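>>> let's see this in three dimensions:
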Amino acid sequence: MTARAATAAYEKWLAARIPVVPEDLELKHHELAGDPLRFLRGTYYLWLERVAVLTPELLAGPQVPTVGDLHVQNFGTWRDHRGVRRWGVNDFDELAWGPPTIDLLRLAVSAVLTPEVAISPKRICRVLLDAWSTAKPGQAVDLADSGAKHLRALVPKPSSAARYYRKLRDGAAADPSMLPAAVRKAVNVPDASWHRRQAGTGSLGHPRMVAVGDDLAREVKVVGPPTADYVDVGLQPDDLLYGRILGSLRGPDPMRRIAGWQLRGLSPDVERITIESLRPQAVELVLASMARAATDVHGALPHQLKDARRYVGALPGDWLLEATRRLVDDTKAQYEQYAAG
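Reported below is the predicted structural model:
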């Protein structure tokens, strides 16, 4: 099946389970043809299929909570319920029980596909494995801590709040009456105007709207079924994981799922660190922090992480590099086929 045929088949499956937004799917198709990294981000269904074909051995072993759709742009800042500004994994749409190898592989592939990255694939894999193997799992990084100095230096300065909220209001008007009453109540933005919003890559096509007040914004999005239900490679979705992981990490506030919708806050100080064009030492520091942040998810149940680390440690020493090379080459080939139409 070609990449375009795989995309059409997945979208047909999705549309049978949730309402989809056709114009957002068209935007997604345009995004997928942009570059290999965007293609990777938006085709998790294809990624699972290709991993099962090219590196099936990496789907074995002890299972831990996995992000699934992990990549270098799936990390950012947020405020927790106490107002602490944190940094770590910030997208949990595809949480499932699975082997940690799948997260490490996807993170490595995304780093190699990122333009203008100053270190080699071999070094990328070494940095990720070393950090993941030794990190102590816990809460997401508190950016005020002394050990987060390198992250603080790289977090972009927040944009103007007035400009940020004005841009959200530029979206087409949306009707919140379609929302379940519990969702409307949880949004809780006084005197809000409601607007459609297009964001992300993989979730484009899911109904999404935002309530915008004077200095407050809340987004709601239809969650949709996990991709692991569509591509069965042994990952086990678990509805209880979402709240458990957010709690253990001290995740964004507010961020929760209600009646099939996901609620989260939007603000101008939610920022992402990118690794493009950074000096080699900075790239290594950020990648190591990403691997540690993944460990926070994998280690929500520490005894299971211990078993998984023992299993990963017994794999051939070059397993991650060899798998990364295979999936990088395959992703580029799939992308070129897709972009050619």
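>>> CA only for contacts and neighbour counts going forward, please
Will do.
>>> A288 touches R126, doesn't it?
No: with contact taken as Cα atoms under 8 Å, A288 and R126 are classed as non-touching, separated by 9.6 Å.
>>> here is a second sequence; please produce its structure as well for comparison:
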Amino acid sequence: MSFVDQNTAYETWMRTVCDVVEEDLERKHDRMSKTAFKFLRATFFRWAHTVAATVPEIMELPAPLAVGDAHVENFGTWRDAETRLVWGINDHDDAAEIPYASDILRLAVSVRLADFSVGSRDAAQAIFEGYGEGLRDPGPTLLDQKEMWMRDYVTVTDEHRTAFWGEIDDYSGASPSSDAKSALLASLPAGAEFERFAGASKGGGSLGRPRFVAVARWRGGRIAREAKALLSSGWDWATGNAARPSRLNDAVNGATSAPDPFLHTDRGFIVRRIAADTRKVERNSDFDRKLDAKLLRAMGSEIGSIHASTPQLKQAILDDLKQRDPGWLYETAKATASAVGTDFAEWSASNA
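So this is what the prediction gives:
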């Protein structure tokens, strides 16, 4: 199936399971035409087809509960139940049981397509080696007690804090569905003084899904919650299993993680606390400058740690990993990035 046809099929399905925001979907289409990296971010539902067509042997590998939509912008920070600052995968919307190599391959492809200063071969080596480390010795990345070197990568400045609330204030008022409204209000602490609902237009692959924000005051300051429509994983949709329930809660609360206690699903929505220090680290000039092999190694390790939360497959994955090396990931990412580029060219031509 051509990409354009599959995209149409996916969006048709989306309209049957959530109230699609058509204006945001048009924005998504425009973003998909900008760069191959933005195209990759917005089209995880196509990934299973790309992997099966380009490196079909991956489809037969052990399949733990995986990230799914792994890429360099899918990392961020949050506070766990002990208020420790944690860094790791920020978005588990597409979590599913997926062959293990898919996650590290997609991360390596994203680095190649984003054209960072770190070379593709060095990136593949860092991701591959980090993955093995995380699989063998899993655990969360706690920036208060260990991996403190990473603080320089995620520091929240006064400008970031001001910009965060400026963005919230710029959101237009909205009237969420009754389910979204109930989910948001239920997530506020007792005694919070509700101020307003707003509509948010953010993300890459999630553009088009309804997303709302609730702003309130609580004990001397403002707080915010976000609700985004929950869908089945794009991997499950692509492999003919769209009726499978989301595995987001399972992925977030895995035994090897330190989960965000505010992140949960409710009434068909993903609900989370949003704040300046609970954020997705997105690409900008500062992030581009800081991205290096050390950070990519940490990204690979985070993926390995997540996969280790499926303990019955850990040894099988390690045994398979021994048969591979960073050169394999480099060459596989090169071929897969080329296939993504072909889809990107098709989409760009159809929207010229």
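>>> give me the TM-score for this pair.
For these two chains in superposition, a TM-score of 0.90 is obtained (TM-score structural alignment, normalised by the length of the first structure); 337 aligned residues with a Cα RMSD of 2.5 Å.
>>> what segments of the stretch 101-250 of the first structure are strands?
For the stretch 101-250 of the first structure, the strands defined by DSSP state E, counting those that start in this stretch cover 141-142, 193-196, 208-212, 217-222.
>>> would you list those in CSV and tack on distance to G76 of the first structure and mean neighbour count?
Written out in CSV, the entries for the strands of the stretch 101-250 of the first structure read as follows (distance: least, Cα to Cα, whole Å; neighbours: other Cα atoms under 10 Å):
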stretch, distance to G76 of the first structure, mean neighbour count
strand 141-142, 11, 21
strand 193-196, 23, 20
strand 208-212, 20, 25
strand 217-222, 17, 22
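>>> among the ones you listed, which is nearest L249 of the first structure?
With Cα to Cα as the measure, strand 141-142 is the member of the strands of the stretch 101-250 of the first structure nearest L249 of the first structure (8.7 Å).
>>> with the second structure overlaid, how far apart is the closest one on average?
Strand 141-142 of the first structure differs from its equivalent in the second structure by a mean of 0.8 Å after superposition (mean Cα distance after the TM-score superposition for the first structure).
>>> the nearest residue to V183 of the first structure once chain neighbours are set aside: how many residues sit nearby?
Among residues not flanking V183 of the first structure along the chain, I258 sits closest, at 6.2 Å (Cα to Cα, 6 or more residues apart in numbering). Using other Cα atoms under 10 Å, I258 of the first structure is surrounded by 16 other residues.
>>> how far away is the aligned partner of I258 of the first structure in the second structure from R79 of the second structure?
For I258 of the first structure, the aligned position in the second structure is D266, judged by TM-score structural alignment. As for D266 of the second structure, its distance to R79 of the second structure is 20 Å (criterion: Cα to Cα, to the nearest Å).
>>> again, but for T8 of the second structure
The gap separating T8 of the second structure from R79 of the second structure is 38 Å, by Cα to Cα.
>>> settle it for me: which of those two has more neighbours?
Between T8 of the second structure and R79, counted using other Cα under 10 Å, R79 has the larger neighbour count: 19 against 11.
>>> buried residues in the host helix or strand of Y45 of the first structure, which are they?
Element membership of Y45 of the first structure, judged by DSSP states H and E, is helix 44-54. Neighbour counts over helix 44-54 of the first structure (16 or more other Cα atoms under 10 Å) mark Y44, Y45, L46, W47, L48, R50, V51, A52 as buried.
>>> run the chain-centre distance for stretch 322-334 of the first structure.
Centre-to-centre, stretch 322-334 of the first structure and its host chain are 20 Å apart (Cα atoms, centre = their mean, to the nearest Å).
>>> repeat for stretch 287-296 of the first structure
With Cα atoms, centre = their mean, you get 13 Å for stretch 287-296 of the first structure.
>>> before we move on, what about stretch 265-285 of the first structure?
Offset of stretch 265-285 of the first structure from its chain centre (Cα atoms, centre = their mean): 14 Å.
>>> check contacts around the residue lying closest to P326 of the second structure once chain neighbours are set aside.
Leaving out its chain neighbours, the residue that sits closest to P326 of the second structure by Cα to Cα, 6+ apart is Q125, at 4.7 Å. Applying Cα atoms under 8 Å, 6 or more residues apart in numbering, we find Q125 of the second structure in contact with P326, G327, L329, Y330.
>>> cool, and E60 of the second structure?
Contacts here follow Cα under 8 Å, 6+ apart; on that basis E60 of the second structure touches P99.
>>> for A108 of the first structure, what are its contacts?
H71, P121, I124, C125, L128, T324.
>>> aligned partner of the last one in the second structure?
For T324 of the first structure, the aligned position in the second structure is A333, judged by TM-score structural alignment.
>>> the third one now?
In the second structure, the residue paired with I124 of the first structure according to TM-score structural alignment is A123.
>>> correct me if wrong: that match contacts V111.
Yes: contact criterion Cα under 8 Å: A123 of the second structure and V111 qualify, at 7.3 Å.
>>> looking at these two, which one has more neighbours?
When neighbours are counted by other Cα under 10 Å, A123 of the second structure and V111 differ, and A123 comes out ahead with 27 against 24.
>>> for the more buried one, which non-adjacent residue is closest in space?
By the measure of Cα to Cα, 6+ apart, the closest residue to A123 of the second structure outside its immediate chain neighbours is A293, 6.0 Å from it.
>>> residue in the first structure paired with that neighbour?
Taking TM-score structural alignment, A293 of the second structure has E284 as its aligned residue in the first structure.
>>> my read: that match touches L129, true?
No: no contact is recorded between E284 of the first structure and L129 when judged using Cα under 8 Å, the distance being 11.7 Å.
>>> so where do the helices sit in the stretch 51-200 of the second structure?
Assigned helices in the stretch 51-200 of the second structure, in chain order: 101-114, 120-136, 151-154, 158-170, 178-186 (criterion: DSSP state H, counting those that start in this stretch).
>>> which part of the first structure lines up with the shortest one?
Following TM-score structural alignment, the partner segment of helix 151-154 of the second structure in the first structure covers residues 152-155.
>>> name the residues of the matching stretch that are buried.
The neighbour-count criterion (16+ other Cα under 10 Å) identifies R152, V155 as the buried residues of stretch 152-155 of the first structure.
>>> do stretch 142-152 of the first structure as well
Under 16+ other Cα under 10 Å, the buried positions of stretch 142-152 of the first structure are D142, L143, L151, R152.
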